[in-house]
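In: everything below, folded, please.
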Amino acid sequence: MAADAPRSNFIRHIIDADLASGKHQQVHTRFPPEPNGFLHIGHAKSIVLNFGIAEDYQGTCNLRFDDTNPLKEKVDFVNSIQEDVRWLGYDWEGKPKYSSDYFDRLHGYAVELIEKGLAYADFSTQEKMREMRGTLKEPGVNSPYRDTSVAENLQIFADMTAGKYKDGEVCLRAKIDMASPFMVLRDPVIYRVRFVHHHQTGDKWCVYPMYDFTHCISDAIEGITHSLCTLEFQDNRRLYDWVLDNISIDCHPQQIEFSRLNLQYTVMSKRKLHLLVEEGKVSGWDDPRMPTIAGMRRRGYTPSSVREFCHRIGVTKMDNQVEMSMLEACIRDELNHQAPRAMAVIDPIKIVIENYPDGESETIAAPNHPNDESMGVRELPFSREIYIEAEDFREEANKKYKRLVLGKEVRLRNAYVIKAERCDKDAEGNVTTVYCTYDADTLGKDPADGRKVKGVIHWVAAATALPAEFRLYDRLFQVPNPGAEEDFFSTLNPQSLVVRHGYAEPSLQHIQVEQAYQFERIGYFCADSKDSSATALVFNQTVGLRDVWSEGDAN
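Out: Reported below is the predicted structural model:
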């Protein structure tokens, strides 16, 4: 289980008051995802809130799948959701629950509403019902089927259930108030005909309840005390209460709304995430650029960093756009302290140290973390030929450039001071090899004659370097709020994934999936969980060493 310090918010104040007054003896929450896609960071906020509250108050949190629309649901999504919840550090008692567990009882409550004259069968087309519904400024118009007798409505609903009507031919509507200022109360549909195989109930049903009818009753059946949902369901609370007030059920949970998570430079709509996957704009739901929990996990985010982010943004009733840098800061702060160091070169050029004995090599001890001796040391092979980053060498440069320049010195991390003497270039004029000399008396120290070497660069020995692919990730979109764009595809960032081929130090040969490393002077990386192996290393960049977006250095 996750063990994070409780953070106060308005929901906890409500719960404290309910417990103090004796309204409830124990807190019972639920997390009710629809299995029609992978969970994203917005769902993580709800998971942390619902499971965290239950944990802190020694209560219970149910995992319940809202599986009322089998047309869009898959068992794969069910499995991924369970995996994500557990990965975040939470669990539930017994087996997961499903709204479909209650289909028989839900059907009975629909019959009860018909018997009370509070529900009726409607043969109007969807287009006609939209017209009759009215607008925010004008009341709706009663359906011509609204006054059908109870007996006839009962028979039609029975025939619907028996499969005697086609998809979309008829639906069951609650009879509330077509003049209500709240659109959700204008005789909403509560059941529809749908001939589709259900992943839990098979072909037992051809009528399925709507979310707003199902959700409140499922909460009540399970004895939920506080039903926490995002602000877009604020008006739906009136329907939530109406349904429970008009059926014979003892429990009446309290629905409480909080602001949803809107993260900049990405989209949080499942429909739009589906489009990204279906149109091949990303490699799948777990693409490391996606805001899905699976994508973030593959990229190298940790459960504790995601929980910390959810705590930092807090729980309020105010909608706002959260900066991506807040999320990145959580993982960067954690990995700075916990990630061991290693060296990798992602855009290599070769260095030949001409005065280093040909055919000889040595091992150099390097700390796995500069501030944590308990992490120990590793051995780095060193020999005549090494690789450095192409950007770490220039033929000429001003005094601000602290790396390798022809005729000048630089220190190799944990190793020697070298001096660039000359270089080779290819036909296009690109530097391919730099020839250097080294000072044999400078291993881990400045030269004995007192000259200071300010620049330090990383390297890997050519003879033992591991070929590797490095995937460098950036914002998926070029604008802060792509969801507001009519054509959100047009705002995709063409540089959201840049692939480089370079080399890693040999200590990374058998790196474990999800094990984070700081590649010195580059950023934090982890081995890709799908594509990386001991013979074909693939590293995903989790986050850079610093926040270049906030510093104004982004393209």
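In: can we go C-alpha only for contacts and neighbour counts from here?
Out: Noted.
In: return the distance of residue 287 relative to residue 296.
Out: Per C-alpha to C-alpha, to the nearest Å, residue 287 is found 8 Å from residue 296.
In: who's more crowded, the two?
Out: Taking neighbours as other C-alpha atoms under 10 Å, residue 287 and residue 296 compare with residue 296 leading, 21 against 18.
In: what's stretch 130-137 in contact with?
Out: Stretch 130-137 is contacted by residues 139-143, 178, 181-183, 186 when judged by C-alpha atoms under 8 Å, 6 or more residues apart in numbering.
In: highest neighbour count among those?
Out: Neighbour counts for the contacts of stretch 130-137 (other C-alpha under 10 Å) peak at residue 186, which has 24 neighbours.
In: list the contacts for that residue?
Out: By C-alpha under 8 Å, 6+ apart, the contact list for residue 186 reads 133, 140, 175-180.
In: list the contacts for residue 345?
Out: Contacts of residue 345 (C-alpha under 8 Å, 6+ apart): 387-389, 458-460, 502-504.
In: CSV for the residues you listed, including secondary structure, neighbour count and distance to residue 46?
Out: Converted to CSV, these look like this (DSSP: H, G, I helix; E, B strand; the rest coil; neighbours: other C-alpha atoms under 10 Å; distance: C-alpha to C-alpha, whole Å):
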residue, secondary structure, neighbour count, distance to residue 46
387, strand, 26, 47
388, strand, 26, 45
389, strand, 18, 43
458, coil, 21, 42
459, coil, 25, 44
460, strand, 29, 44
502, strand, 20, 40
503, strand, 26, 41
504, strand, 27, 39
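In: reformat those as CSV; add distance to residue 401.
Out: Supplementary listing: the contacts of residue 345 in CSV, determined by distance: C-alpha to C-alpha, whole Å:
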residue, distance to residue 401
387, 19
388, 16
389, 14
458, 15
459, 18
460, 21
502, 23
503, 24
504, 25
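In: and those, which is closest to residue 93?
Out: Top of the list for closeness to residue 93, among the contacts of residue 345 and by C-alpha to C-alpha, is residue 504 at 44.3 Å.
In: nearest residue to that closest one other than its sequence neighbours?
Out: residue 344 (4.1 Å; C-alpha to C-alpha, 6 or more residues apart in numbering).
In: so that neighbour makes contact with residue 517?
Out: No - under the criterion of C-alpha atoms under 8 Å, residue 344 is not in contact with residue 517, lying 10.4 Å apart.
In: now show me the structure for the sequence below, then we'll compare the two:
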Amino acid sequence: MNKAEEKPSIEKSLNFIEHIIENDLKAGKNNGRVHTRFPPEPNGYLHIGHAKSICLNFGLAQKYNGKCNLRFDDTNPITEDTEYVESIEADVRWLGFQWDNKFYASDYFDQIYQYAVQLVKKGKAYVCDLTPEEISANRGTPTKAGIESPYRNRSIEENLDLLTRMKNGEFKDGEKVLRAKIDMASPNMHLRDPILYRIRHAHHHRTGDKWCIYPTYDFAHGYSDSIEGITHSICTLEFEVHRPLYDWLIEQVEIHHPQQIEFARLNLTYTLMSKRKLLELVQNKHVKGWDDPRMPTISGLRRRGYTPAAIRDFAERIGVAKRDGIIDVALLEFSIREDLNKNAPRAMAVLEPLKVVLTNFEENEVREFEAVINPEQENSGTRKVKMSKVIYIEREDFLENPDKNFFRLSPAQPVRLKHASTMIRLEKIVKNAEGAIEELHCQAIPEPEYQAGGNPKIKATIHWVGEKDSIEAEVRLYDRLFTVADLSEVEDYTQALNPDSLKVLKNCKLESNLSNAKVGDSFQFERKGYFCVDIDSTAKELVFNLTVSLKDSKGK
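Out: Predicted coordinates:
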């Protein structure tokens, strides 16, 4: 086992979030409850970064016999869609988790509005007429205080009237906003009178046209957590600077106060982790949809052949950190390689076939051999592979003029056929008019007979498929979507797109044992890699996606 294939150790000690939870339990906080939530916005498909958050939130609930809610942050009707809601639910279930309750932020719109009224009555919020551009310009900088809005000192009565009229649809989009009244000189920019409500005359996928004002994420998030009785509100690190606002909003209305805890989000080499940019890839047709196997979306990984177990294993291996960093995507590939090595049946598949005629076979002669289905599983059983007069080998397994480091088939060098106890020795090369090799004529020699003849030692074993025992299939070879490891260093990520991220091979020869394979089934194509059956497969032709290579050649 080389260094690239060494098994990384999994840290078994408690992570810092588990330490917090265990200390809370010892102190009797929250009456000994642990209640987490996973709060995705339904404006796109989930990616591998969200998978880490899913595993963390649901995993903590499982570990401490608690609960985990699935809550959709549907506060922006312009970007949200039921398609995304359904895909998120499917992804969570596929990863092996089941929510205790399913909620939407929109379930709480009435209550959140009442909290807004309370803030106004306490003089902690006001209606502002500044444009978004003016609000932004007046916020100041981290080293320079902001400028107070001229509408900041409206009376409580005027603010209540204007807020009611906002809710009733009397104003246009952007004409007014509701802002918290905190501190325009705060060193934390998020406390400089942040916006709580915006006017948006847009149809909501759940509430229809009932509302024309919608709460911002910061305003709805903490209140939703509180209403649900969440004990530990786990967010990614970029929300650390939002935590003072989270706390302030809850303290002003004196309700249950969850603890917000931040952890480092997942960043992967060669991988985009922005839902907005992933949407751009889809819309601009750089990929063939959210579930394109090159995408880091959970649906893309699933289609490519990744398993829930592999993704959960990956999440456990990378752990939970307090500081941002970037994880090598090779570790994710290691996890799926480990899983499929244990569980994927073996098969032989020749992806770029070269025809070989066995000259000492009769026309209808067929020889059967036994091959193990999975050597990693003791009772996996065997399958039959059949050799006939015509077989196919990989074009790359033959060279007419090899160098000294080539040990596969060549004019002076026989080769062993995998599982067949048979050697083949070249007799003749057949070329077309352009000089390209069309087929090889070889003699097949049983291994005992070859050894008894005192022949030189065979240095290589290659895979093959017999013509009479084969099916044809399309095979899609996927490479990384980007050529740059750290995409944060690239000004235009589209310039880093890999032009060779997909190679489609037609008329591949596969052993007929695969003829009944179903969509989603995974196999190890011996000597080639791990592949799964794609949804584009038909009754006439199977389509296979490369999930991952047999070894981490990229790392080398």
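In: what residue of structure 2 is the furthest out?
Out: Using C-alpha atoms, centre = their mean, the residue of structure 2 lying farthest from its centre is residue 453. It sits 54.7 Å away.
In: what separation do you get for it and residue 356 of structure 2?
Out: Distance, residue 453 of structure 2 to residue 356 of structure 2, by C-alpha to C-alpha: 23 Å.
In: tally of neighbours for residue 136 of structure 2?
Out: Neighbourhood size, residue 136 of structure 2 [other C-alpha under 10 Å]: 11.
In: residue ranges of the helices in structure 2, please?
Out: 16-26, 48-63, 82-94, 109-121, 132-137, 156-167, 217-228, 243-253, 275-283, 298-304, 308-318, 329-343, 447-452 (DSSP state H).
In: run the chain-centre distance for the third one.
Out: Translated: helix 82-94 of structure 2. 13 Å (C-alpha atoms, centre = their mean, to the nearest Å).
In: contacting residues for the closest residue to residue 298 of structure 2 other than its chain neighbours?
Out: Spatial nearest neighbour of residue 298 of structure 2, excluding adjacent residues (C-alpha to C-alpha, 6+ apart): residue 47 at 5.1 Å. Contact analysis of residue 47 of structure 2 by C-alpha under 8 Å, 6+ apart lists 273, 275, 296-299.
In: most neighbours of all the residues you listed, which one?
Out: Highest neighbour count within the contacts of residue 47 of structure 2: residue 298, with 30 neighbours (other C-alpha under 10 Å).
In: tell me the counterpart of it in structure 1.
Out: Using TM-score structural alignment, the partner of residue 298 of structure 2 in structure 1 is residue 293.
In: relative to residue 314 of structure 1, how far out is that match?
Out: Computed with C-alpha to C-alpha, the distance linking residue 293 of structure 1 and residue 314 of structure 1 is 19 Å.
In: same thing with residue 359 of structure 1?
Out: 60 Å.
In: one more: residue 238 of structure 1?
Out: 26 Å.
In: just residue 35 of structure 1 next, same as before
Out: Distance of residue 35 of structure 1 to residue 314 of structure 1, computed by C-alpha to C-alpha: 26 Å.
In: also residue 531 of structure 1?
Out: Taking C-alpha to C-alpha as the measure, residue 531 of structure 1 falls 36 Å from residue 314 of structure 1.
In: between these two, which is the more surrounded one?
Out: Neighbours around residue 531 of structure 1 and residue 314, counted as other C-alpha under 10 Å, are more numerous at residue 314. The numbers are 15 against 11.
In: just tell me what that one corresponds to in structure 2.
Out: Match for residue 314 of structure 1 (TM-score structural alignment): residue 319.
In: was I right to think that match contacts residue 11?
Out: Yes - under the criterion of C-alpha under 8 Å, residue 319 of structure 2 makes contact with residue 11 at 7.4 Å.
In: about what we covered before: and the contacts of residue 345 of structure 1, which is closest to residue 156 of structure 1?
Out: residue 502 (68.7 Å).
In: give the contact list for that closest one.
Out: Neighbour list for residue 502 of structure 1: 344-348, 467-470 [criterion: C-alpha under 8 Å, 6+ apart].
In: so can I have a markdown table of those showing distance to residue 110 of structure 1?
Out: Shown next, in a markdown table, are the contacts of residue 502 of structure 1 (distance: C-alpha to C-alpha, whole Å):
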| residue | distance to residue 110 of structure 1 |
| --- | --- |
| 344 | 64 |
| 345 | 65 |
| 346 | 63 |
| 347 | 65 |
| 348 | 68 |
| 467 | 64 |
| 468 | 60 |
| 469 | 58 |
| 470 | 56 |
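In: and of the residues you listed, the nearest to residue 370 of structure 1?
Out: residue 344 (17.0 Å).
In: grab the nearest non-local neighbour of the aligned residue in structure 1 for residue 187 of structure 2.
Out: Alignment note (TM-score structural alignment): residue 187 of structure 2 maps to residue 181 of structure 1. Nearest residue to residue 181 of structure 1 in three dimensions, chain neighbours excluded: residue 136, at 7.0 Å (C-alpha to C-alpha, 6+ apart).
In: which one in structure 2 is aligned with the one you found?
Out: With TM-score structural alignment as the criterion, residue 136 of structure 1 lines up with residue 142 in structure 2.
In: ditto for residue 438 of structure 1
Out: Superposed on structure 2 with TM-score structural alignment, residue 438 of structure 1 falls opposite residue 444.
In: now swap in residue 93 of structure 1 and tell me
Out: Using TM-score structural alignment as the criterion, residue 93 of structure 1 maps onto residue 100 of structure 2.
In: how close does its match sit to residue 115 of structure 2?
Out: Distance from residue 100 of structure 2 to residue 115 of structure 2, by C-alpha to C-alpha: 26 Å.
In: who has more neighbours, the two?
Out: residue 115 (18 against 15).
In: that one pairs with which position in structure 1?
Out: Matched to structure 1 by TM-score structural alignment, residue 115 of structure 2 sits across from residue 109.
In: try residue 391 of structure 2
Out: Residue 391 of structure 2 maps onto residue 386 in structure 1, with residues paired by TM-score structural alignment.
In: repeat that for residue 470 of structure 2.
Out: Aligned partner of residue 470 of structure 2 by TM-score structural alignment: residue 465.
In: what about residue 350 of structure 1, how many residues nearby?
Out: When neighbours are defined as other C-alpha under 10 Å, residue 350 of structure 1 has 22 of them.
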